[in-house]
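kindly generate the corresponding structure for this input.
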Amino acid sequence: MKPSHDAVNAIVRMALLEDAPWGDLTSQSLIPATAIVTAQLVARELGVFCGQDIVTAAFSLTDPAITTDVHITDGKDFDSGAIIATIQGPACGILQAERVALNFAQRLSGIATLTATYVAETAGTKARIVDTRKTTPGLRLFERYAVRCGGGHNHRFSLSDAVMVKDNHLAVLAAHSSASLTESLLALRQVVPHTAHLEVEVDRLDQIDAVLAANVDTILLDNFSIDDLRIAVQQINHRALTEASGGITLDRIRDIAATGVDLISVGALTHSVRALDLGLDINPADVPAIKPA
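Predicted coordinates:
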C-alpha cells in the first residue's frame, strides 16, 4: 500500500518548486557543473525508516543523472550511524535536493518511529493503534503511509470515506431536530450507502445505549477514564467496535489497551511528532577544490 509513483512525484515536485523556484543560486554560482559526488543519508539516532521512494524522487526529479541506492527500506529499524541510502551524481543537483529529501525522510521516519513505540506498548492486547485526520495539509498520503510503516493502522482517509458523527454534529442536531439520537441515527442509515461505515462519538456512559440501539459499527469513547473505558467495553459487549480517543499518551497507552478496546486513535502520531535526526554527508574527497582568489 505504498503511495503511487504518480502521487509521490506530484507531491515531491511541489516541494522542490517551493524550495528552488528558480534553481539553487548558491550551488549553481559556486560549484562546477561537472562536479560528481557521492553522498550518504546517515542516521544520527535509532528509529524506523520511511521515505525510500520519496527521497529517491527528490533527487531524480531534480536531476535524472542522480542515482539513489536505498540500503534500509521502509518499515525497517536502523541504529544510530546506519547508512540508510547512498546517492551519486552531479553535485549541484544533490545539493539542491538535499533539504527536500531530508525534510520528508526526517518527518516520515519520525512518524514511523513514534508509531512503532505506541504499537510496542500494546503488545499482547487486541488494540490497534490508528491515526487521525490531524495531518499536515497536502501530506496526508505520506504521513498515513508512515503510520503503516510503523506498524499502525489508518482511520478514514477523508470526510468522504465513512460516516463519523462527532460531538459538534450532535450539538447541531439537538438544536435543530426533535428526534431522539437513536431515531436520527436510524434515519441516517437510510440515506447513506449500505457500504458506509457508521461511527458515533460519545463522551459519557449514559449515551451508549441510545447509540447501540441504532446498530452502529463503531463507538468512539472520547476522553473516557480508564475505569469508564472498562465499563464501556463491557456494556457494548462486542455489539460494535470500540475506539478510545482523546488524551492518548505513551504513559497511558498500556492501561488503555488493557481495557479491551479494539482501537486507539492517536492524533500525536502526526500532529506533533518530532522529526528524526538524519543527515546527508558528502565525502570530502569528492568536493571540488576552490582555487584561491
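
contacts, neighbours, all on C-alpha from now
OK.

what's near enough to touch Glu199?
Shown in contact with Glu199 (Cα atoms under 8 Å, 6 or more residues apart in numbering): Ala162, Val163, Met164, Val165, Val216, Asp217, Thr218, Ile219, Leu220.

now do the contacts for the last one.
Read that as Leu220. Per Cα under 8 Å, 6+ apart, neighbours of Leu220: Glu199, Val200, Glu201, Val202, Thr242, Glu243, Ala244, Ser245.

quick one, strands of the protein?
Ranges of strands in the chain, per DSSP state E, are 36-43, 47-48, 67-70, 77-78, 83-90, 128-130, 163-165, 198-202, 218-222, 241-245, 263-265, 278-282.

turn those into CSV, including distance to Leu25.
Formatted as CSV, the strands of the chain follow (distance: least, Cα to Cα, whole Å):
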stretch, distance to Leu25
strand 36-43, 18
strand 47-48, 34
strand 67-70, 23
strand 77-78, 34
strand 83-90, 15
strand 128-130, 43
strand 163-165, 48
strand 198-202, 52
strand 218-222, 51
strand 241-245, 47
strand 263-265, 44
strand 278-282, 19
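
in the longest helix seen in the chain, what's buried?
Determined from DSSP state H, the single longest helix within the chain is helix 91-121. Neighbour counts over helix 91-121 (16 or more other Cα atoms under 10 Å) mark 91-119, 121 as buried.

and if you look at stretch 22-29?
Buried residues in stretch 22-29, counted by 16+ other Cα under 10 Å: Ser27.

so which residues make contact with that stretch?
Identification of contacts with stretch 22-29 by Cα under 8 Å, 6+ apart yields Cys92, Leu95, Gln96.

how about this one, so we can line them up?
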Amino acid sequence: MTAQPPFPDLILEPLVRAALVEDLGTYGDLTTRTVIPAGTHYAARIVAREAGVASGMQLARIAFRLVDPDLSFRLQVPDGAAFQSGDVLAEITGEAASILTAERVALNFAGRLCGIATQTAAHVAETRGTRARITCTRKTTPGLRIVEKQAVLHGGGFNHRFSLSDAILIKDNHIAAAGGIAPVLAAVKARASHMVRVEIEVDRLDQLAEVLAHGGADVVLLDNMDSETLRAAVAMNAGRLVLEASGNMRLARIAEVAATGVDYISVGGLTHSSRTLDLGLDF
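This next block holds a predicted model:
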C-alpha cells in the first residue's frame, strides 16, 4: 500500500492516554506491581498471528512511551505495509513491568486498526482495472474516528468527510424536511460558501435527472441502487458530476459495482464491522 504521512503524535496522544487511564483504573497495574521485581528488563515482540496490513503501530508506540519514556520501541513493519502470519511488527525492550502495563492498550489499538486496514485492502483489490475508489463513512467508533479513517488510508482506501462540518451532504431526510430536491439545491446556491463541496443523495434515476437539471451539486450519492441502475446513472450523468455508490456494499459485490463506472464506493462496514486482527506480544 502507498505510505501515508503519520498524524503528529500530539493529536493521537489524548486517545492513547484516555485508554491507558481507563485500563489502569485507580490503583495502576496491580498484578505487575505485585509479581514483577523492579529492575527486571526484557525484550518483547508484537507478532502477527495472521496475515494483514499494518495500522495502529504509531498508537502502539505512543502507548509504550506514555507508560515509560525509557522503553525502546523498534518498528519492523510500518503502517500501510502488508505482513504475513508470524512476522514481527515491532520490538520493545526495557522494564518488563512497563511493557506489561502498556501491552493491552497497544494491542487493542493495533489489532483493531490492522483489521480495518486489512478489510479495506481486500475491498480495494476488487476495484483493480476500474476507476472506482473505496471510501469509508462516518460510521465509526465514537472518539476513534480519526484513527479508524487513518486505517482506511493505510489499507489503500480514501476518506469521506471527517465530520458534519467538512462538507454539505444532503440526505433523503434533508430533502424531505426541506420540501424536495429543488428547494435544497436552491438553498445551497443561496447560502453555501464557494469553498464547500456539495453532495446530494438520490435513490432513483428521476431524482438524478432533477439534480442534473438544477445544478448546485458536485457529487451525487447513488443510494441502494442495483448494478443495472448504477450503469444507467453513469450513462445519464455523462461525466458531469462525481458519482458515489452506497448502500449494501458487501465485499462480494464490489467488483460488480466498480465495473459500472462509478467514481467512489462508500463502505460503512470498513469501520463498523471489520474484525480485529489477531496480534500478540511475546517475551
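
just give me how far the longest helix of the first structure sits from the chain centre.
Centre-to-centre, helix 91-121 of the first structure and its host chain are 11 Å apart (Cα atoms, centre = their mean, to the nearest Å).

please tell me which residues of the second structure it aligns onto.
Aligned using TM-score structural alignment, helix 91-121 of the first structure spans residues 96-126 in the second structure.

returning to that earlier point: measure the mean distance from the longest helix of the first structure to the second structure post-superposition.
Its aligned residues in the second structure lie a mean 0.5 Å from helix 91-121 of the first structure after superposition (mean Cα distance after the TM-score superposition for the first structure).

show me what contacts the closest residue to Glu228 of the second structure other than its chain neighbours?
Closest residue in space to Glu228 of the second structure, ignoring its immediate chain neighbours: Thr260 at 8.0 Å, by Cα to Cα, 6 or more residues apart in numbering. Thr260 of the second structure makes contact with Ser227, Glu228, Leu230, Arg231, Val234 under the criterion Cα under 8 Å, 6+ apart.

next one: the third one from Asn248 of the second structure, what distance?
It refers to Leu230 of the second structure. 13 Å (Cα to Cα, to the nearest Å).

just the buried members of the contacts of Thr260 of the second structure?
Among these, those classed as buried by 16+ other Cα under 10 Å are Ser227, Leu230, Arg231, Val234.

for the residues you listed, work out which two are farthest apart.
Ser227 and Val234 (10.5 Å; Cα to Cα).

how many residues are close by the residue nearest to Leu278 of the first structure when sequence neighbours are not counted?
Spatial nearest neighbour of Leu278 of the first structure, chain neighbours left out: Ala43 (4.6 Å); criterion: Cα to Cα, 6+ apart. Applying other Cα atoms under 10 Å, we find 22 residues neighbouring Ala43 of the first structure.

can you find the partner of Ala43 of the first structure in the second structure?
Alignment note (TM-score structural alignment): Ala43 of the first structure maps to Ala48 of the second structure.

touching, Glu243 of the first structure and Gly260? I think so.
No - applying Cα atoms under 8 Å as the test, Glu243 of the first structure and Gly260 come out as separate, 9.8 Å apart.

could you check which of these two has the larger neighbour count?
Neighbours were counted for Glu243 of the first structure and for Gly260 using other Cα under 10 Å; Glu243 has more, 25 against 19.

enumerate every residue touching Tyr263 of the second structure.
Tyr isn't right for residue 263 of the second structure; it's Asp. Listed by Cα under 8 Å, 6+ apart, the contact partners of Asp263 of the second structure are Arg131, Ala132, Arg133, Val242, Leu243, Glu244, Ala245.

and what of Arg49 of the second structure?
Going by Cα under 8 Å, 6+ apart, Arg49 of the second structure touches Ser85, Gly86, Asp278, Leu279, Gly280.

quick check, nearest of those to Asp9 of the second structure?
Leu279 (22.5 Å).

counting neighbours, what do you get for that closest one?
Neighbours of Leu279 of the second structure using other Cα under 10 Å come to 22.

hang on, isn't it packed against Arg45?
No - the pair Leu279 of the second structure / Arg45 is not scored as a contact, 10.2 Å apart, by Cα under 8 Å.

in the second structure, what sits opposite Leu30 of the first structure in the alignment?
Leu30 of the first structure maps onto Val35 of the second structure when the alignment is built from TM-score structural alignment.

now swap in Thr73 of the first structure and tell me
In the second structure, Thr73 of the first structure lands on Pro78 (TM-score structural alignment).

gap between its match and Arg49 of the second structure?
For Pro78 of the second structure relative to Arg49 of the second structure (Cα to Cα), the value is 17 Å.

just to revisit the earlier point, which residues touch the match of Leu30 of the first structure?
Contacts for Val35 of the second structure (Cα under 8 Å, 6+ apart) come out as none.

go on, the one 3 residues further on?
The neighbours of Ala38 of the second structure, taking Cα under 8 Å, 6+ apart as the test, are Glu95, Ala97.

what about it, distance to Glu95 of the second structure?
Counting by Cα to Cα, the gap between Ala38 of the second structure and Glu95 of the second structure amounts to 8 Å.

how about His41 of the second structure?
Using Cα to Cα, we find His41 of the second structure at a distance of 5 Å from Glu95 of the second structure.

who has more neighbours, the two?
Between His41 of the second structure and Glu95, counting by other Cα under 10 Å, Glu95 is the more crowded of the two (20 against 16).

thought Val67 was touching the more buried one, still the case?
No - with contact defined as Cα under 8 Å, Glu95 of the second structure does not reach Val67; the gap is 10.5 Å.

what do those two both touch?
Common contact partners of Glu95 of the second structure and Val67 (Cα under 8 Å, 6+ apart): none.

which ones are touching Lys139 of the second structure?
If you count contacts by Cα under 8 Å, 6+ apart, Lys139 of the second structure has them with Gly268, Gly269, Thr271, His272.
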